[in-house]
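Peer 1: following is a predicted model, sequence given first.
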Amino acid sequence: MCAKQLRGRPRQAELDRRILEAALRLLAEGGYAHMSLDDVATAAHTTRATIYLRYASKAALVADAIMHARGASGLPKPSGNLRQDLVTQLRHFRASMDTSYSLAIIGSALAEEHATPELLTTLRDHIVRSRREILYTILHEARARNELAPQANIKLAVSQLVGSYYALAIAGDPIPPDWPELLVDQVLGGLLSG
């Protein structure tokens, strides 16, 4: 985590949660450039000084807020069953993306890439890269078990698995409840050996 270590009184979990959720909401509503620590303090019913006791900068607060959005459980661990593991990862991905602020934060990070590159870097480092790496691992392990065709393009498959959600969301198309299963079966149809 990016938070400073506190001296004195222990941190209050409820206050921490309010600060992180206020930061996420304000980031989604107005973007990084328009989000101030004063606004976060007001929304979280605390003071700017309290936030500075926890975070050295707005970027540090946003990094922790993004990690908070991922959830305490983190990514599900693979079981070794290719289809099941991919479906489980996509269900988790969808649950994290179905929040009211996820796409807005991504849009804000992309829109402000030149003015505030650390926001997009934080998003890539803390969220995007870890999800893609676990999908790579699942597919590479399946290849090692000879479940995938030798010519299977794992990098492209990972982009298909993750990119499908964004494509549907941006187009305004409804994402079916069984989207993870439908997508995994579609992608695996081009990857499996035999």
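Peer 2: That came through, no problem.
Peer 1: for the rest of this, base every contact and every neighbour count on C-alpha atoms.
Peer 2: OK.
Peer 1: got the contact list for Leu123?
Peer 2: Ala63, Ile66, Ile106, Ala109 (C-alpha atoms under 8 Å, 6 or more residues apart in numbering).
Peer 1: a markdown table please, covering those and showing neighbour count.
Peer 2: Formatted as a markdown table, the contacts of Leu123 follow (neighbours: other C-alpha atoms under 10 Å):
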| residue | neighbour count |
| --- | --- |
| Ala63 | 25 |
| Ile66 | 22 |
| Ile106 | 18 |
| Ala109 | 26 |
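Peer 1: mind listing what's buried along the strand or helix carrying Leu90?
Peer 2: Secondary structure from DSSP states H and E places Leu90 in helix 82-97. For helix 82-97, a neighbour-count test (16 or more other C-alpha atoms under 10 Å) marks 82-83, 85-94, 96-97 as buried.
Peer 1: do the same with stretch 63-77
Peer 2: Neighbour-count burial for stretch 63-77 [16+ other C-alpha under 10 Å]: Ala63, Asp64, Ala65, Ile66, Met67, His68, Ala69, Arg70, Leu75.
Peer 1: for comparison:
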Amino acid sequence: MVSTDRDVPRPRRGRPRDRSKDLAVLDATVRLLAVTGIAGTSMDRVAAEAGVSKVTVYTRWASKSELIGAALTRLQVEHVPDPLGAVRDDLVAHLDAMRRQYDEVGGMAIIGNCLAEEPRSGELLATIRASTLLPRRALLAAVLRAGVERGELDAGLDVERVVSMLLGSLYADHLAGRPVGPGWAAGVVDEFLRPHRAAPPR
């Protein structure tokens, strides 16, 4: 007897994954990182904070490291500005996005907690660096290199060092108690550009 498609049992499809639960878990993870650090951000505690079952968390993320990476990567992706085509405008947009992100999620507290736990949480810190800091550095470096290629910046610019200076300004000003408000990014970028703009052709 020749079988037909109707004779072959079809696998049952489960219910569609509830995206709202994913977002609730990721948001809860970020909140706990800011308040309790890596050590206090357990999978079970995230489930309780998000108001979902433990099964919901464990079926989506295999480990705490994977969950933290997913949460911080989501934040990173949501705060990438569209390119504007001018080095000043793009740098201001990226730095201001970073400033607003830190304000919204307690970014300074997250960084402080992670650094405090560095000797015990090297693997998770590596995940955090890979999911947030290194992508942010890459975005700023791309803006600077594009500025060099367009002739807006000096050809001898040390791009990686400048990236560290720009990002470090946020941490330094925050720790010094200096205002880090809406005009902060433009002020930092303008001070950087003052000596680094390419000389006009003669």
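Peer 2: Looks like it came in fine. Keep in mind it's a predicted model, so treat the numbers as computed, not measured.
Peer 1: how close are the two chains, by TM-score?
Peer 2: TM-score of the superposed chains, computed with TM-score structural alignment, normalised by the length of structure 1, equals 0.88; 187 aligned residues with a C-alpha RMSD of 1.7 Å.
Peer 1: which of the buried residues of helix 82-97 of structure 1 lies closest to Ala157 of structure 1?
Peer 2: Leu86 (11.1 Å; C-alpha to C-alpha).
Peer 1: please say which position in structure 2 that closest one maps to.
Peer 2: Matched to structure 2 by TM-score structural alignment, Leu86 of structure 1 sits across from Leu91.
Peer 1: before we move on, what about Thr116 of structure 1?
Peer 2: Aligned partner of Thr116 of structure 1 by TM-score structural alignment: Ser121.
Peer 1: so what's its match up against?
Peer 2: Ile38, Cys114.
Peer 1: which residues does the aligned residue in structure 2 for Ser193 of structure 1 contact?
Peer 2: Mapped onto structure 2 by TM-score structural alignment, Ser193 of structure 1 lines up with Ala198. Taking C-alpha under 8 Å, 6+ apart, we find Ala198 of structure 2 in contact with Gly151, Glu152, Leu153, Asp154, Ala155.
Peer 1: which residues in structure 2 form strands?
Peer 2: Under the criterion DSSP state E, structure 2 contains no strands.
Peer 1: of the contacts of Ala198 of structure 2, select the buried ones using a PyMOL command.
Peer 2: Per 16+ other C-alpha under 10 Å, the buried members of those correspond to this PyMOL selection:
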select buried, resi 152+153+154+155
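Peer 1: can you put the contacts of Ala198 of structure 2 in CSV and add distance to Ala62 of structure 2?
Peer 2: Output for the contacts of Ala198 of structure 2, formatted as CSV (distance: C-alpha to C-alpha, whole Å):
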residue, distance to Ala62 of structure 2
Gly151, 47
Glu152, 46
Leu153, 45
Asp154, 47
Ala155, 46
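Peer 1: now structure 1: which of the contacts of Ala198 of structure 2 match?
Peer 2: Retained in structure 1 (both residues aligned by TM-score structural alignment, their matches' C-alpha atoms under 8 Å) from the contacts of Ala198 of structure 2: Gly151, Glu152, Leu153, Asp154, Ala155.
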